[in-house]
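[1] Here's a sequence, model it:
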Amino acid sequence: MTGRRAAASFTRAATVGKEWIDYNGHMADFAYAIAFSETVTAYMDAIGLDAACRAATGSTLYTLDMRTGYLRECHEGDALSLTLHVLEADAKRLHAYLEMHNAAGTLLAWNEQVLLHVSQAGGQPKAAAFPAEVAALLALAVSDSAEILPLPHIERRIGLSRS
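    The predicted model follows:
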């Protein structure tokens, strides 16, 4: 993992494929989850929790909680930019905030996740501390992400207002 670096944010590109389009002619809700999940996997690769690490250690990330806010529609062929920020991390967990923008820079959706580092060695999944180098990268990413806080929409409780 030497030479890896945590940045204030991690960004990857994607394109809305035909298989992501629903009967309404726009990107389906499941496709947003796939796009955000693939971004988390790409981030894992960037910080050293890649396929080689997973094979060697039997460890990975499990999603404990996830919430998505849908703001604008996406259509087949649209170019997307997905950005991940690490808001918090402790010895075993990380709190990630992701945004999806179109080519014009318009925010299309946001996603919030809490992920748990898990060891699957021995056949029974068990929470495990991040490797030291990964923990150090996450700590840097947390300090770099402080500039985007607060995020009022992720502080809001989900539900119907009673007026």
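[2] CA atoms for contacts and neighbours, from now on please.
    Noted.
[3] Relative to the whole chain's centre, how far out is the biggest helix by length in the chain?
    Identified as the longest helix of the chain according to DSSP state H is helix 29-47. Taking C-alpha atoms, centre = their mean, to the nearest Å, the mean C-alpha location of helix 29-47 is offset from the chain mean by 6 Å.
[4] In the following helix or strand past it, which residues are buried?
    Past helix 29-47, further along toward the C-terminus, the next helix or strand under DSSP states H and E is helix 51-57. Residues of helix 51-57 classed as buried by neighbour count (16 or more other C-alpha atoms under 10 Å): residue 54.
[5] Now the second one, please; I'll put the structures next to each other:
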Amino acid sequence: MTDRRAAASFTRKTRVGREWVDYNGHMADFAYAIAFSETMTAYMDEIGLDAAYRAATSATLYTLDMRIGYLRECHEGDALQLSLHVLAADSKRLHGYLEMHNAGGTLLAWSELMMLHVSQAGGQPKAAAFPAEVAALLDLAVVDSAEILPLPHLERQIGLSRT
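    Next comes the predicted model:
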């Protein structure tokens, strides 16, 4: 289990690999999702929902919804820093917000996601409450993440205006 600050202000560094580059010579849309998903998995490990937890409990997080905003291109070899903030959490769900920056600090992309804690024990996946220690860390992370709100781009809907 991690300390309070690490759970509240989680960051991860990576680089754009060759396998993430598309025919246009920049990072493909699917690769942004991979980078964000890998960051969420690393956060799970940090707060105690790691491989040992999954093996012992048959419980994990499922992604219910994910949205990505693409702002700038990335290229092979570019250094990336991803940060995760917990915007809200209840007994079974986590509402997360992630940002991807380059080495110069420019925001390249963001992702909003909703995760559900699921027990797979008994063969049928079923929503389950977080362990008390994890719930406590998530509650603290929500308080510490409040400083980044509001995020106007999260309020926008996808669609075309009708005139």
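[6] quick revisit: residues in the second structure aligned with the longest helix of the first structure?
    The alignment of helix 29-47 of the first structure onto the second structure (TM-score structural alignment) spans residues 29-47.
[7] who are the neighbours in contact with residue 137 of the first structure?
    By C-alpha atoms under 8 Å, 6 or more residues apart in numbering, residue 137 of the first structure lies in contact with 4-6, 47.
[8] Quickly note the distance from it to residue 105 of the first structure.
    The spacing between residue 137 of the first structure and residue 105 of the first structure, counted by C-alpha to C-alpha, to the nearest Å, is 27 Å.
[9] likewise residue 61 of the first structure?
    29 Å.
[10] Those two - which one has more neighbours?
    residue 61 (22 against 10; other C-alpha atoms under 10 Å).
[11] so residue 47 of the first structure touches residue 4, yeah?
    Yes: Residue 47 of the first structure is within contact range of residue 4, at 6.2 Å (criterion: C-alpha atoms under 8 Å).
[12] quick one: which of those two has more around it?
    Ranked by neighbour count (other C-alpha under 10 Å), residue 47 of the first structure and residue 4 place residue 47 first, with 21 against 12.
[13] residues contacting the more buried one?
    1, 4-6, 134, 137.
[14] Residue 80 of the second structure now?
    13-16, 100-103.
[15] which among those residues end up buried?
    Listed as buried from the contacts of residue 80 of the second structure are 15-16, 100-102; burial here means 16+ other C-alpha under 10 Å.
[16] can I get the residues you listed in JSON lines with distance to residue 76 of the second structure?
    Compiled in JSON lines, these are given as follows (distance: C-alpha to C-alpha, whole Å):
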{"residue": "15", "distance to residue 76 of the second structure": "8"}
{"residue": "16", "distance to residue 76 of the second structure": "5"}
{"residue": "100", "distance to residue 76 of the second structure": "15"}
{"residue": "101", "distance to residue 76 of the second structure": "15"}
{"residue": "102", "distance to residue 76 of the second structure": "12"}
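[17] Tell me the one of the residues you listed nearest residue 127 of the second structure?
    Nearest to residue 127 of the second structure, judged by C-alpha to C-alpha, of those is residue 100 at 29.5 Å.
[18] what's near enough to touch the most centrally placed residue in the first structure?
    With distances taken as C-alpha atoms, centre = their mean, the residue of the first structure nearest its centroid is residue 40 (3.9 Å). Residues near residue 40 of the first structure by C-alpha under 8 Å, 6+ apart: residue 84.
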